[in-house]
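Novice: pasting the sequence and the predicted coordinates here, then a few questions.
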Amino acid sequence: MASKRKELPKTSVPEGDTLGKNGLFEKERPSIEQVETYQPPFTPKEQTQILRKVDWRLVPLLSFLYLVSFIDRGNLGNAKVAGLGEDLHLSGIQYNIAVTLFFIPYSLLEVPSNIILKLTRPSIWISLMMFSWGLVITLTGIVQNFSGLLTIRIFLGVAEAGFFPAATYLLTVWYTRYEVQSRMVFFYAAVSLAGAFSGLLAYAIQMMDGVAGLQGWRWIFILEGIFTVFLSFFIWFLLPDSPNMASFLTTKEREFIILRLEQDTGSGRGKVTNNDKVNKRQVIAGLTDWKVWAAVFMYWATSISSYGFTYTVPTVILELGYTAANAQLLTIPIYVVAMIFTIANAMISDHYQQRTPFILLGVSVGIAGFSALLAIPHPQLPGLTYGMLFLATSGIYMSLVPTLCFVANNLAPSSKRAVGMAHLICMGNLGGIAGSNVFLSQEAPHYWTGYGFY
């Protein structure tokens, strides 16, 4: 006769537990069997309140940092409209070359950066990166010629390389598989807001033209760079590294976050851990997993147009007959609408626990927008051209977040996930090299290659 399986007691976290130096609890952690029967010592309402505490501490901070990052990376387009090209005597495709060079170190260093992230702490590594790229942006304001611009863009690519993969990985350490995209989208919506704020800031800052004998476009780099350097000193203390080390949570709340993540396996077997150490085997696994390579092609579908389009939108609007100042301002509504569509698409995706249909939805919207831009007889119908910029931009951003989450949801343990996500972003950002060279000045105002590449 088969023996009846003894029911294991439900576990709870003793009041006296404290965190040790390695981030684990001093007393014995629950066994795998106990974790499977773990019942949180909180009501559903209290569990929601704990997650809201994490949301408010982590998501707005990362979103703001990415907003700053994207503004610093993309302000070259605003500076061009404000007179950078004329003052540095850029001709032909020299502007495109300057944009392109950024992406070479930016792409190649993302995987090494996430490996360093796993060996150190996110708060330390991210604050160091911010200080570095803020310093580089500030120095861009004193560039005098084309060769100087190329040099400074290479250094900016080195400094910014690790931030995006580090931030997206950090979100996966805190949230379950079908919670992460609803949070990541607010982080990634900062890309849309960055386009809006970048135009607004550039519009205001370029009014300083002549102050201290400097052109307005130089002040765009100097002021935005100094702000980033200043901000980096606070990130060291404000950014939480992991649930194990979250000082803003109680001991029981930390245990609740850790154990619910351990049970979020997708298969219903085993457990998930974010405390594993990076090793050679996990690095190779993250670089060779077929799911990452499948996602790379999906990422390329939008990253090429995303990077090229971001640097070109102010110029496209300028060519519709608006002044440089108004061209900066008119980029704002485009990115705000894109942000709204991106958030809606991601939250519905999490609700239905699906990724692929929502990737395809974004791609379809983008195709419709770019096809219309190809068909419009430029420079006629400027209003219709401006309207289609909304559709094209929304489609680009709608599909990127589900693609990232597709990979994040399917890689474990955390070391493999950190490398795999960085590898995806690395390969995807190589699309920035192509994107920087598909919107060609000699094709203005039609941009056949740029609009047609999507």
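Specialist: Received it, and whenever you're ready, just let me know what you need. Residues are numbered from 1 along each chain as shown.
Novice: please make it C-alpha for all contacts and neighbour counts, starting now.
Specialist: OK.
Novice: got a list of what the spatially most central residue of the chain touches?
Specialist: What sits nearest the mean C-alpha location of the chain, by Cα atoms, centre = their mean, is residue 164, with 4.6 Å. Contacts for residue 164 were tallied using Cα atoms under 8 Å, 6 or more residues apart in numbering; they are residue 66.
Novice: and the helix or strand containing it, how far from the chain's centre?
Specialist: For residue 164, the element it lies in under DSSP states H and E is helix 163-172. Offset of helix 163-172 from its chain centre (Cα atoms, centre = their mean, to the nearest Å): 8 Å.
Novice: another structure for you, compare them:
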Amino acid sequence: MDTEKVETVNDVDLVEYQEKEFLAAEPDLTAEEKKLEKRLVLKADILIVGMTALVFLVNQWDRGNIGNARVMGLQKDLNISNAQFYDAVSLYYVGYVLCIIPANLSIRFFKAHRQIGGCVIIFATLSCCMAAAKNAAAILALRILFGFASTFLQALTLYTSLWYKRNELAIRSGVFYSAATIAGGFSGLMAYAIQKNLDGALGHAAWQWLFIIQGCAGIFVGISSWLLLPPPPDQIKDLKHWIFSKAELEVAIKRLKTYNKAGAGFDKRQMLVAFKDPKLYCCSFMNAGVALGLASISAFLPSFIQQFDFSPTRTQLFSIIPYACAFVTLLVVNIASDRTNIKGPFMMLCFSFSIAGYIILMVVNNVKVKIFGTCLITMGIFPCVTLLGAWTSINVGGFTKRAMTWGVAEVVGQCFAIMASHIYTDPPRYLKGHSICLAFQILGFFSALFMWFHMRHLNGKKEEEAANHQAAGTVHPMSHQSLEEAYDYHPDFRYIL
């Protein structure tokens, strides 16, 4: 692209400039449309954020309940060795990695409500099937299938970017991903209640009841998602929907055009463009640290806490505390990042929390201080998940380029999540696992720092080019293009730092 070419402004240029396909500013809404926008956002928050929060809650339940089940006797009852258990944890991510990029690109093809609802029904059914497993082989097979199904939830990041503006994403992502922290804490509380009251009921062990109850809840949420969630606004046929009026959907499409091109879909040219962008590699390095920490917390938190010499029931109770801390931090950080329109510094702050937490777990022996260190890790890791997804989505132009950037980052992240299941093999202090996680938290911190400086530099160059064109009375040659043509290199596009 020839960014130095100069075009002189004439009457035709001015008309085209006013009708260019990418609107860098807020959508031009009338007073009536602004009222409609408030109703639209309120309805979207209730329906989309509410349903998505439930989806994340049941996914985190079913994804992490193998850690609780281990404490409840799964490993002993099925004669599963430590190595086989670690394989069961890691095979989830094998299935995940294989499908992640197609899952990001398919949201336009399958329609959001079908893809999200369908995959929830499938993985929740597989969770129920875990209760019937009789040996390690069955557990291993079900875990890899569970990973395949769960992958398709990752398109939620792209889906929400089609309903919300750039300065609205982090708050919404924080709200629905906070459900994951609630799930982690509530899963511990539920496991405690099941262990105490249902162990042996109807001939089933406590860990079997855990899979059955959480799986059935997931099936209900999956069916609800299929029936209730709307497609992206530009894919709703005839602009008719049971909760949104036609006028509200017209406003939604106007909002969508400030960052997307209506009807945009797969474009193979953007795949190569994505790999030429340094942001893809920065996001991948950051996600390596995030996914490694998240996977270790999801699968091994009960095991960490049990090493503090707690009984199984007290272990389940104490596992609630780190998730409660993460829940509060997740909401505070995401709300603050959207209100200030800042992402990078908050990412670095959260990485700093998790770095401090891993150091504490490695060097301190006091149980109370170790619990504090564990809380610091969850307070850092969980906000990073939503911040990174939002920071990536709002700074990559072009539907396919955005999908590829986030998809590759997720592939890299989940490869490191596989590693998480094989590094925590040296109880009781788990020094090897903690030190590896620490190293990748540090890598994530410096990747965020580099990406922040890189995008700040690009914003400065665009400001300088805009000033030069204004002084010369010219229009940038790429000004009339959409983000599907110019990507985030568009002269009016500004990166959110």
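Specialist: Right, received. Where do you want to start? The structure displayed is predicted, hence computed values, not measured ones.
Novice: next, the TM-score between them, please.
Specialist: The TM-score (TM-score structural alignment, normalised by the length of the first structure) is 0.86; 419 aligned residues with a Cα RMSD of 2.4 Å.
Novice: distance of the residue nearest to the centre of the first structure relative to residue 43 of the first structure?
Specialist: 35 Å (Cα to Cα, to the nearest Å).
Novice: so what corresponds to residue 376 of the first structure in the second structure?
Specialist: Alignment note (TM-score structural alignment): residue 376 of the first structure maps to residue 364 of the second structure.
Novice: same question but for residue 294 of the first structure, I mixed them up
Specialist: Matched across to the second structure, residue 294 of the first structure falls on residue 282, judged by TM-score structural alignment.
Novice: against residue 84 of the second structure, how distant is its match?
Specialist: From residue 282 of the second structure across to residue 84 of the second structure, the span is 33 Å (Cα to Cα).
Novice: again, but for residue 161 of the second structure
Specialist: 39 Å.
Novice: also residue 20 of the second structure?
Specialist: 58 Å.
Novice: circling back: so which helix or strand takes in the match of residue 294 of the first structure?
Specialist: Assigned by DSSP H and E, residue 282 of the second structure falls in helix 278-306.
Novice: buried set for that helix?
Specialist: 279-306 (16 or more other Cα atoms under 10 Å).
Novice: after superposition, how close is that helix to the first structure?
Specialist: Compared with the first structure after the fit, helix 278-306 of the second structure shows a mean deviation of 1.4 Å (mean Cα distance after the TM-score superposition for the first structure).
Novice: so residue 188 of the second structure makes contact with residue 321?
Specialist: No. Applying Cα atoms under 8 Å, one finds residue 188 of the second structure not in contact with residue 321, separated by 9.7 Å.
Novice: more crowded one of these two?
Specialist: residue 188 (27 against 19; other Cα atoms under 10 Å).
Novice: wait, what's in contact with that one?
Specialist: For residue 188 of the second structure, the contact set (Cα under 8 Å, 6+ apart) comprises 68, 316, 317, 319, 320.
Novice: please determine how far the residue in the first structure that it lines up against is located from residue 190 of the first structure.
Specialist: Counting by TM-score structural alignment, residue 188 of the second structure lines up with residue 199 in the first structure. Taking Cα to Cα as the measure, residue 199 of the first structure falls 14 Å from residue 190 of the first structure.
Novice: over to residue 124 of the first structure?
Specialist: Counting by Cα to Cα, the separation of residue 124 of the first structure from residue 190 of the first structure is 22 Å.
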